[in-house]
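K.L.:
Coordinates only, no sequence provided:
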């Protein structure tokens, strides 16, 4: 399966094709993939994400899944890349990973059927749909700051074409330990359905990204942690968590909170029943 990566090479943004352990540019230059400075593999005009899709995640929250999916938007300013730092702002502490498969649109898509949606997909990449749950009580359910803050949308390492999404494992690791272990087969709505659903009223352009949902066990991570998301056939997306140097401004806007909604989401929905308590404030 061909894999395409965007990297920074000698100061320029360059499209490359992976050849084993090397990345090859159009002019023939080669660089070791492990040494390359990666960029997001695509340049979307929008990133749309489904709220809930994986059966294990729904069961974890002890809720009933709706008959049709609901979505939220991550601004393109949240984009990040393989090897990039994910910033947890100072004064916040409920930053959760969410390993996912990202769908990448290949040509302008509007009003297509689920059976025909595959023809509009360029390929797939790995995503980590980070959530800053300190802001979960704000923005009237849009999750703009929760999911749209800077650096919270890593994609990569590459765009893989001709990938069959059926029956593929999805795993997230924190410091080398498996923390999420799911499969695309536990998704209620597959990739083609999601594309067709959004494209009923929103035109999707080449490069646009749809995030397809995460399995159970999204949990908070701390500065210094290394988080990896591995999807069978798509590779492994690696990022590290850092602390932002400045605190959230207190002279404007809603402030970080630790409500029951924040804690139950960050800690898995049933934290109070499992005897888990949030850490004491410093």
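P.N.:
Looks like it came in fine. Since we're looking at a predicted model, the values are computed, not measured.

K.L.:
all contacts plus neighbour counts: C-alpha atoms, from now on.
P.N.:
Fine.

K.L.:
where exactly do the strands run in the stretch 51-200 of the chain?
P.N.:
Per DSSP state E, counting those that start in this stretch, the stretch 51-200 of the chain carries strands over the ranges 71-74, 79-81, 85-90, 95-96, 99-105, 121-128, 131-132, 153-160, 169-174, 177-183.

K.L.:
do you know which of those lies nearest residue 198?
P.N.:
strand 71-74 (8.9 Å; CA to CA).

K.L.:
who's in contact with that closest one?
P.N.:
When contacts are defined by CA atoms under 8 Å, 6 or more residues apart in numbering, strand 71-74 is touched by residues 46, 47, 48, 49, 50, 51, 142, 143, 144, 147, 148, 153.

K.L.:
just stretch 165-182 next, same as before
P.N.:
56, 98-100, 183-185, 191, 215-218, 221, 225-233.

K.L.:
about what we covered before: what's the closest of the strands of the stretch 51-200 of the chain to residue 210?
P.N.:
Between residue 210 and the strands of the stretch 51-200 of the chain, the tightest spacing by CA to CA is seen for strand 99-105, at 5.0 Å.

K.L.:
Below is an additional structure, to be compared with the one above:
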């Protein structure tokens, strides 16, 4: 399956093709895949993510799926890349990974059927839909800061343009240990359905990204941790967590909290049903 990446090659943004462990540019220059400075594999005008899609995640939250998917938006300023640093701001504690498949649009799409949607997809890459749950109390509806803060949308390492999404394993590793283990077969709504659903009212442009949902067992990570998301046929997306040097400002806006909802969501439960209490400081 052809895989294409965007890297910095001699200071210039360059599209390259992966050939084994080597990345090759159109003019023949090469660089080792492990040595390259990666960029996100696409340039979206928008990033749209589905709230719940994997049955294991639904069961973990002790809830039920709605009759149709619901979505939230991640700003493009949240974009990050393979081997990039994911920042947990100072004064925040609950930064959760969410490994998933990212759909990349290849043609302008509007008012298409699920059966037509495949022709509008450029390919697929790996995403890690990080969530900063410290802001969940105030942003639970929009998820703006929870999911849209800077660096919280790594994509990569490359774009695979001939990949069948059916029956593929999704695994997330934290410091080499398996943390999530799921399959695209447990998704309630497949990739084509999601594209067609959004395109009913929102025009999708080439490069736009749809994040398709995560399996169970999203949990907090801390500075120093290495998080890898591996999807069968798409490779492995690697990032490391760092502490933001500047604390979240306390003189404006809602502040990070450790409420029942924040802690329970971060640790994998539905706070309304489980009544988990925040740990004492």
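P.N.:
Yes, it's here. Only a predicted model underlies this, so the values are computations on that prediction, with no experimental measurement involved.

K.L.:
So among the contacts of stretch 165-182 of the first structure, which ones count as buried?
P.N.:
56, 98-100, 183-184, 191, 215-218, 221, 226-233 (16 or more other CA atoms under 10 Å).

K.L.:
Just the helices from the second structure, written as ranges.
P.N.:
55-60, 114-117, 136-139, 144-148, 191-198, 260-267, 271-274 (DSSP state H).

K.L.:
closest to residue 76 of the second structure out of these?
P.N.:
With CA to CA as the criterion, residue 76 of the second structure lies closest to helix 144-148 of these, at 8.3 Å.

K.L.:
on that earlier part again, which PyMOL command selects the buried ones in the contacts of strand 71-74 of the first structure?
P.N.:
A single PyMOL command selects the buried members of those (16+ other CA under 10 Å):
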select buried, resi 46+47+48+49+50+143+144+147+148+153
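
K.L.:
any chance of the contacts of strand 71-74 of the first structure in CSV, with distance to residue 251 of the first structure too?
P.N.:
What follows is those, written out as CSV (distance: CA to CA, whole Å):
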residue, distance to residue 251 of the first structure
46, 30
47, 30
48, 31
49, 31
50, 33
51, 31
142, 22
143, 21
144, 20
147, 22
148, 21
153, 27
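
K.L.:
Show me which of the contacts of strand 71-74 of the first structure is closest to residue 62 of the first structure.
P.N.:
For the contacts of strand 71-74 of the first structure, the nearest to residue 62 of the first structure is residue 51 (14.9 Å; CA to CA).

K.L.:
Could you list which residues are in contact with the closest one?
P.N.:
Here residue 51 of the first structure is in contact with 69, 70, 71, 72, 213 (CA under 8 Å, 6+ apart).

K.L.:
if you set the cut-off to 7 Å instead, what comes out?
P.N.:
By CA atoms under 7 Å, 6 or more residues apart in numbering, the contact list for residue 51 of the first structure reads 70, 71, 72, 213.

K.L.:
just residue 32 of the first structure next, same as before
P.N.:
Residues near residue 32 of the first structure by CA under 7 Å, 6+ apart: 21, 22, 23.

K.L.:
returning to that earlier point: now the helices of the second structure as TSV including distance to residue 83 of the second structure?
P.N.:
Output for the helices of the second structure, formatted as TSV (distance: least, CA to CA, whole Å):
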stretch	distance to residue 83 of the second structure
helix 55-60	26
helix 114-117	31
helix 136-139	27
helix 144-148	19
helix 191-198	26
helix 260-267	24
helix 271-274	33
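
K.L.:
just so I know, which of the ones you listed lies nearest residue 239 of the second structure?
P.N.:
Residue 239 of the second structure sits nearest to helix 144-148 of all those, at 16.3 Å, using CA to CA.
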